[in-house]
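In: One predicted model, sequence on top.
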Amino acid sequence: MTPSVAPDFDEKPPSGETLSHIFHLLQSERRRRVIWYLTHLKSNETVTVRRLAKNVASAEQNMPIPEIPNEDYRPVYTNLVQHHLPALADADAIDFNADRKVVTPGQNLNALSVVAGITIPVIALLRSETVNK
């Protein structure tokens, strides 16, 4: 028997609201960097917000972590704690302990990573083709 490639139309498709929420989460480059970083951790590995913020700041500024001045790293840390990590935690992409300031991958992290990994290059391709017309 050959496997079917037809979608299961008996399953309820995601609502427009759900899709909007997913794309809203992935809209932020900072959140995408957090997702990418966390997907490369060992299973159930915990990372401090400080380490996460330094890695995000390093990627944003294209600078090695030891060279990032505190005044450049602190706003990233604050932004992660106040906005991005709670949003990812609400989507079960991460487990965020705000008291201890630690993050572990959540049950939906890999799914969001796959969506980001497919969607972002497709959007870039669509934009480039639109520009080239």
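Out: Cool, the structure landed.

In: rest of the way, CA atoms for contacts and neighbours
Out: Fine.

In: residues making contact with stretch 51-69?
Out: For stretch 51-69, contacts defined as C-alpha atoms under 8 Å, 6 or more residues apart in numbering pick out 30, 33-34, 37, 72-74, 76-77, 80.

In: try this one side by side with the last:
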Amino acid sequence: MIPPVALASHLTDQSISTIHHALRAPRRRLTVVILTHRALIHSGTENNEQISSTFESSEFTIPVRDLAREVVAIEQDIPPDNATGEEYHAVYTALTQTHLPYLDEVNAVDYLQNRKIVCPDRNLIALAVVASITSPVAQLIFSASAADLYDRSESSEDSLTDL
């Protein structure tokens, strides 16, 4: 069996360090997962050739406004139709000014700034593989609730058994 990190490095033209850096921001990880999911649904996932062609062409696109609504809906645990207002505008701005240009730079997406649309690019699958493997670990490490479980006043042996 090929280790997942080695598999990801075979699927991309970017270094594994670059991939991890691209996925450092939770909103970028979420964007990668959403785009991968939407592209796989669009492709029908019936065979590998169909999936590959979806990720290698720009036949599947998503408007940034729809992507922003979906991000807000997931982050706020609300229906996408209710993802409006200040939070929507903050996410939309962060996507257009920071996250999508960075994902475009590492060839995970093709971000057409003038048209405000996004489509998968050749490295999206590699980033999605790494995101699916590392996201649970990152959530555990950086979660405030996990940190609250660790009480520094107890011995480390007791604290570990409490988890």
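Out: The structure has been received and is ready for your questions. Quantities reported herein were computed from a predicted structural model and do not represent experimental measurements.

In: on that earlier part again, just the closest of the contacts of stretch 51-69 of the first structure to V103 of the first structure, please.
Out: For the contacts of stretch 51-69 of the first structure, the minimum distance to V103 of the first structure (C-alpha to C-alpha) is 10.1 Å, reached by V34.

In: Surely that closest one is in a strand?
Out: No - according to DSSP: H, G, I helix; E, B strand; the rest coil, V34 of the first structure belongs to no strand; its state is helix.

In: Trace it over to the second structure, please.
Out: For V34 of the first structure, the aligned position in the second structure is T31, judged by TM-score structural alignment.

In: got a list of what its match touches?
Out: Shown in contact with T31 of the second structure (C-alpha under 8 Å, 6+ apart): 67, 71.

In: The most centrally placed residue in the second structure and V130 of the second structure, how far apart?
Out: When C-alpha atoms, centre = their mean is applied to the second structure, the residue found nearest the centroid is R29 (2.3 Å). According to C-alpha to C-alpha, to the nearest Å, R29 of the second structure stands 9 Å off from V130 of the second structure.

In: now stretch 57-66 of the first structure: which residue numbers in the second structure?
Out: Against the second structure, stretch 57-66 of the first structure falls on residues 72-81 (TM-score structural alignment).

In: What of stretch 99-114 of the first structure?
Out: Going by TM-score structural alignment, stretch 99-114 of the first structure sits over residues 114-129 in the second structure.

In: Identify the spatial nearest neighbour of the residue nearest to the centre of the second structure, chain neighbours not counted.
Out: Counting by C-alpha to C-alpha, 6 or more residues apart in numbering, L23 is the residue found nearest to R29 of the second structure once chain neighbours are left out, at 5.2 Å.

In: List the buried residues in the longest helix that the first structure contains.
Out: Longest helix of the first structure, by residue count under DSSP state H: helix 109-131. By neighbour count on 16 or more other C-alpha atoms under 10 Å, the buried set for helix 109-131 of the first structure is 109-110, 112-113, 116.
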